[in-house]
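Engineer: Please work out how this folds:
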Amino acid sequence: MKKTAAFNELIRKVRKDLFSKGPERIHTTFVDNMAVTMLHGNMTPTEKFIASDPDGKDMVHAARTKMIQKAYTTDFTERLEQLMGTKLVHLFSDMKVEEDIAISVFVFEDNIQEP
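Structural biologist: You can find the predicted model right below:
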């Protein structure tokens, strides 16, 4: 399995485990020591309903970004580092609730690339 496909599958699994629904589409690009991942179709029907209200939109955004940050402090980080062959040093994550698009930038200690 190509590294990008394995990386995307790992990202999909952790998000499915966290939110009971994984993203419908994931696109990852490796650049130097970063993996830039764009995720489409993330929200559950309940989150979409909550986000239909302006206050609810902020709640969904805050909950998702906090949960993602927390997830990467678990054994998931070890599996990610094992796959990439280098240590994860930073994770930046954000979501545009209105369009149901999330982006994560994984910053690793060493350069990574698709073999």
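Engineer: hey, let's count contacts and neighbours off CA atoms from now on
Structural biologist: Noted.
Engineer: buried stuff in stretch 17-37?
Structural biologist: 19, 21-23, 26, 28, 30, 33-37 (16 or more other CA atoms under 10 Å).
Engineer: ditto for stretch 102-112
Structural biologist: For stretch 102-112, by 16+ other CA under 10 Å, it's 102-108, 112.
Engineer: Quick check: residue 112 is in a strand.
Structural biologist: No: assessed with DSSP: H, G, I helix; E, B strand; the rest coil, residue 112 is coil; it does not lie in a strand.
Engineer: quick one: it and residue 7 touch, right?
Structural biologist: No: between residue 112 and residue 7 there is no contact under CA atoms under 8 Å: 11.7 Å.
Engineer: Leaving out sequence neighbours, find the closest residue to the residue nearest in space to the middle of the chain.
Structural biologist: Nearest residue to the geometric centre of the chain (CA atoms, centre = their mean): residue 104, 5.2 Å. Of all residues not flanking residue 104 in the chain, residue 93 sits nearest, at 4.3 Å (CA to CA, 6 or more residues apart in numbering).
Engineer: and this one, so I can compare the two:
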Amino acid sequence: MSRNTEHQFSMLVREIRKEFVGNGPKEITSRFIGTWAVSEMKGNLTNIEKFMLNSKEGEKMVHEARTEFVKKIYNDPGVRKRFEDLIGANIERIFSDIDIESDIAMTVFVFDKPLPSKE
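Structural biologist: Coordinates of the predicted model:
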């Protein structure tokens, strides 16, 4: 059950990123650990964002946009409900960051009860 739910969770993360950001990550892996769902995403940046990385100011803008905008996406009640309906638990907190140089983003969703364990 857990592997399938982890896969569905990853697909939902991709779908939401694509819907709000315009493209989803090229590769995504989600794992459930206790009350946490940890999603690692590779290949997140758009061509425009990659171009912006040619300057320090551009790097800062891309990082801020990718972290702050993603937090706002996940604070949307409709978005949260989609995750909560899939998991059957409420989101308590979300932590998100991106390493611009390696184009790897991590989001940790903290739920109010343990997630399905591996079987």
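Engineer: Tell me, how many residues neighbour the equivalent of the residue nearest to residue 104 of the first structure over in the second structure?
Structural biologist: Counting by TM-score structural alignment, residue 93 of the first structure lines up with residue 96 in the second structure. Number of residues near residue 96 of the second structure (other CA atoms under 10 Å) recorded here: 17.
Engineer: So residue 96 of the second structure belongs to a strand, correct?
Structural biologist: Yes: assessed by three-state DSSP, residue 96 of the second structure belongs to a strand.
Engineer: wait, isn't it in contact with residue 107?
Structural biologist: Yes: the pair residue 96 of the second structure and residue 107 qualifies as a contact (CA under 8 Å) at a distance of 4.2 Å.
Engineer: Can you show me the strands along the second structure?
Structural biologist: 27-33, 36-42, 91-99, 104-111 (DSSP state E).
Engineer: Dump these to CSV, plus distance to residue 82 of the second structure.
Structural biologist: Formatted as CSV, the strands of the second structure follow (distance: least, CA to CA, whole Å):
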stretch, distance to residue 82 of the second structure
strand 27-33, 16
strand 36-42, 14
strand 91-99, 11
strand 104-111, 13
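Engineer: how about those, which one is nearest residue 64 of the second structure?
Structural biologist: strand 91-99 (9.4 Å; CA to CA).
Engineer: separation between the residue of the first structure most remote from its centre and residue 59 of the first structure?
Structural biologist: Within the first structure, residue 53 marks the point farthest from the mean C-alpha position, 24.2 Å out by CA atoms, centre = their mean. Distance, residue 53 of the first structure to residue 59 of the first structure, by CA to CA, to the nearest Å: 10 Å.
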